[in-house]
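Predicted model and sequence follow; I will ask about them next.
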Amino acid sequence: MPGKAPLPYEYLPEVPSFTVTSDDVTEGEQLSNRHVFNDWGFSGENLSPHLAWSSYPPETRSFAVTCFDPDAPTGSGFWHWVLFDLPVEITQLPVGAGAEDLDVGVQARNDYGVKAFGGAAPPPGDPHRYVFAVHALDVESLGLDSGTSPAVVGFNVTAHTLARAVIAPVYGH
């Protein structure tokens, strides 16, 4: 039986880290029902968690925030959230910031097909990891729009990443 899928950043160029914290999620701990999908047989609240970050490089010009499940049985993982072009003045997001009507930054369509955060919804079995990453970028804007695929956003984020902070809670049922 194969092991866990690699984390999404293990094969990308190494970059410095900075601090990301949350009032809602903890590294390696089970997500609460607040951050679980509300469809496909799940009855979660589908809210993005609170995230705050600090000690990022002084040359940072914007941020991107992503959530990726490398354990999804798709062969390519599953993008739960793709938010970019966050102004450098924003250093935290409250619970529920990933709603479709977010008025800062740009949200690309996730793998649920919506331009918003989509909560955990793994099939029965081993818990999945939900990799929340904050990327400190060297540009104010990636020059992309909300119709851009997560893979293309990821390509551009990687090209402009100065540093990255990650917190990876889990969810299983």
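Nice, I can see it. No experiment lies behind these values; they were computed from the predicted model shown.

drop to CA atoms for contacts and neighbour counts, all remaining ones
Fine.

Let me know the next secondary structure element after the lengthiest strand in the chain.
Ranked by residue count and defined by DSSP state E, the top strand of the chain is strand 78-87. With elements assigned by DSSP states H and E, the helix or strand that comes after strand 78-87 is strand 92-93.

Do I have it right that residue 34 meets residue 43?
No: counting by Cα atoms under 8 Å, residue 34 does not reach residue 43; the two are 9.3 Å apart.

quick one on the thing from earlier: quick check: which helices or strands does the longest strand of the chain pack against?
Counting contacts by 3 or more Cα pairs under 8 Å, 6 or more residues apart in numbering; DSSP states H and E, strand 78-87 is packed against strand 62-69, strand 106-107, helix 150-160.

So residue 34 and residue 43 - more neighbours on which side?
residue 34 (19 against 13; other Cα atoms under 10 Å).

Checking the more buried one next. Helix, strand or coil?
Classification of residue 34 by DSSP: H, G, I helix; E, B strand; the rest coil places it in helix.

need the contact list for the closest residue to residue 54 other than its chain neighbours.
Leaving aside its chain neighbours, residue 54 sits nearest to residue 19 (5.3 Å; criterion: Cα to Cα, 6 or more residues apart in numbering). By Cα atoms under 8 Å, 6 or more residues apart in numbering, residue 19 lies in contact with 53, 54, 55, 56, 165.

List only those of those flagged as buried.
Burial by neighbour count, 16 or more other Cα atoms under 10 Å: within those this picks out 53, 56, 165.

Quick check: which element contains the first one?
Under the criterion of DSSP H and E, residue 53 resides in strand 51-54.

Stretch 122-142 spans what distance, first to last residue?
31 Å (Cα to Cα, to the nearest Å).

Contacts for the strand holding residue 53, please.
Taking contacts as Cα under 8 Å, 6+ apart, the residues outside strand 51-54 that touch it are 18-23, 91-95, 134, 165.

try stretch 35-47
For stretch 35-47, the surrounding residues in contact (Cα under 8 Å, 6+ apart) are 33-34, 48-49, 95-99, 117-121.

from those residues, which is closest to residue 74?
residue 121 (13.2 Å; Cα to Cα).

and the closest residue to the closest one other than its chain neighbours, how many neighbours?
Nearest residue to residue 121, sequence neighbours excluded (Cα to Cα, 6+ apart): residue 37, at 5.7 Å. By other Cα under 10 Å, 21 other residues sit near residue 37.

try it against this one:
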Amino acid sequence: MRLTSTSFHNGQPMPAEFAAGDTAGFAPNRNPQLAWSEAPAGTRSFALLCIDPDVPTVAATVGRSDCTVPRDQPRGDFTHWAMADIPADVQAIAAGSCSDGFSVKGKTAPAGPAGARQGLNDFTGWFAGNPDMAGQYLGYDGPYPPFNDERVHRYFFRVFALDVAQLDLPTPFTAADVLRAMHGHVLAEAALHGTYTLNPALA
């Protein structure tokens, strides 16, 4: 199984068009184009995740002009996209077809392939304590790493071919729910990643 994108090259920087934030604030936040092929026989649906494994774990260091987030600070995962029940006959997602702009308080009904379900991304938790931003952030919301981070962030897009048409998921669901529900149902997986930074010293 193969996963490709015309929006960025594997392992290379993602254009700001596909990010939630840039140096001026919110960015266009369009989802990148993705296409997958060579799914195995018996595939009944696909699941899609986008996760950044380079997120700082010490919140007090984030977004400060008087210090940087050290490169060697322990890092955690941040989900930018979780989608399940993508029909087996869908093998591509066009750029901007699932997200085109940043919605304060989150998208209430993000677009996507017919029949697919969009889960929560981790901006839900990130903005939970901010009354101006808090909400359920469903679907794709792209990169917005701290401008003072010494590490370039990586964004891993993973597509899973599954032997079931629908996953047993709560409403709303998270990437962790998808990973649990598809255990034992994965026929194949394909992945690629892009990078993104707002640190001018690393750009």
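It's in. Keep in mind that this is a model prediction, so the values were computed, not measured.

With both chains overlaid, what TM-score comes out?
TM-score for the superposed pair, counting by TM-score structural alignment, normalised by the length of structure 1: 0.83. Supporting figures: 156 aligned residues with a Cα RMSD of 1.9 Å.

what's the residue closest to the geometric middle of structure 2?
Here the mean C-alpha position of structure 2 is nearest to the C-alpha of residue 80 (Cα atoms, centre = their mean), at a distance of 2.6 Å.

separation between that residue and residue 165 of structure 2?
23 Å.

Check residue 23 of structure 2 too.
41 Å.

still on that earlier bit, my understanding was that the residue nearest to the centre of structure 2 contacts residue 119; is that so?
No: using Cα under 8 Å, residue 80 of structure 2 makes no contact with residue 119, being 9.8 Å away.

which neighbours do those two share?
By Cα under 8 Å, 6+ apart, residue 80 of structure 2 and residue 119 have these common neighbours: residue 139.

Enumerate every residue touching residue 33 of structure 1.
Taking Cα under 8 Å, 6+ apart as the test, what residue 33 of structure 1 contacts is 43, 44, 45, 46.

Could you say which helix or strand holds the first one?
What that stands for is residue 43 of structure 1. Per DSSP H and E, there is no helix or strand for residue 43 of structure 1.

Equivalent analysis for the last one, please.
Assignment of secondary structure by DSSP H and E places residue 46 of structure 1 within no helix or strand.

Can you tell me what it aligns to in structure 2?
Matched by TM-score structural alignment, residue 46 of structure 1 corresponds to residue 29 in structure 2.

sorry, back to before: give the equivalent position in structure 1 for the residue nearest to the centre of structure 2.
Checking TM-score structural alignment: residue 80 of structure 2 goes with residue 80.

I figured that match hits residue 114, correct?
No: using Cα under 8 Å, residue 80 of structure 1 is not in contact with residue 114, being 9.5 Å away.

what about stretch 188-195 of structure 2, how far off from structure 1?
Superposed on structure 1, stretch 188-195 of structure 2 shows a mean distance of 0.5 Å to its aligned residues (mean Cα distance after the TM-score superposition for structure 1).

so that stretch aligns onto which residues of structure 1?
Going by TM-score structural alignment: stretch 188-195 of structure 2 matches residues 163-170.

Distance from the chain centre to the matching stretch, please.
8 Å (Cα atoms, centre = their mean, to the nearest Å).

Contacts for it, please.
Around stretch 163-170 of structure 1, the neighbours that count as contacts under Cα under 8 Å, 6+ apart are 15-21, 25-31, 53, 56-57, 127-137.

Of those, grab the buried ones for ChimeraX.
Entered in ChimeraX, the line below selects the buried ones among those, by 16+ other Cα under 10 Å:
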select :17,18,20,21,25,27,28,30,31,53,56,57,127,128,129,130,131,132,133,134,135,136,137
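
quick one: which of the contacts of stretch 163-170 of structure 1 sit in strands?
Those of the contacts of stretch 163-170 of structure 1 lying in strands (DSSP E): 19-21, 53, 128-129, 131-137.

Take these and write them to JSON lines, including distance to residue 68 of structure 1.
Shown next, in JSON lines, are these (distance: Cα to Cα, whole Å):
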{"residue": "19", "distance to residue 68 of structure 1": "18"}
{"residue": "20", "distance to residue 68 of structure 1": "16"}
{"residue": "21", "distance to residue 68 of structure 1": "17"}
{"residue": "53", "distance to residue 68 of structure 1": "18"}
{"residue": "128", "distance to residue 68 of structure 1": "10"}
{"residue": "129", "distance to residue 68 of structure 1": "8"}
{"residue": "131", "distance to residue 68 of structure 1": "5"}
{"residue": "132", "distance to residue 68 of structure 1": "7"}
{"residue": "133", "distance to residue 68 of structure 1": "8"}
{"residue": "134", "distance to residue 68 of structure 1": "12"}
{"residue": "135", "distance to residue 68 of structure 1": "13"}
{"residue": "136", "distance to residue 68 of structure 1": "17"}
{"residue": "137", "distance to residue 68 of structure 1": "18"}
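
Check these and tell me the two furthest apart.
Farthest pair in these, by Cα to Cα: 128 and 137, 27.4 Å.
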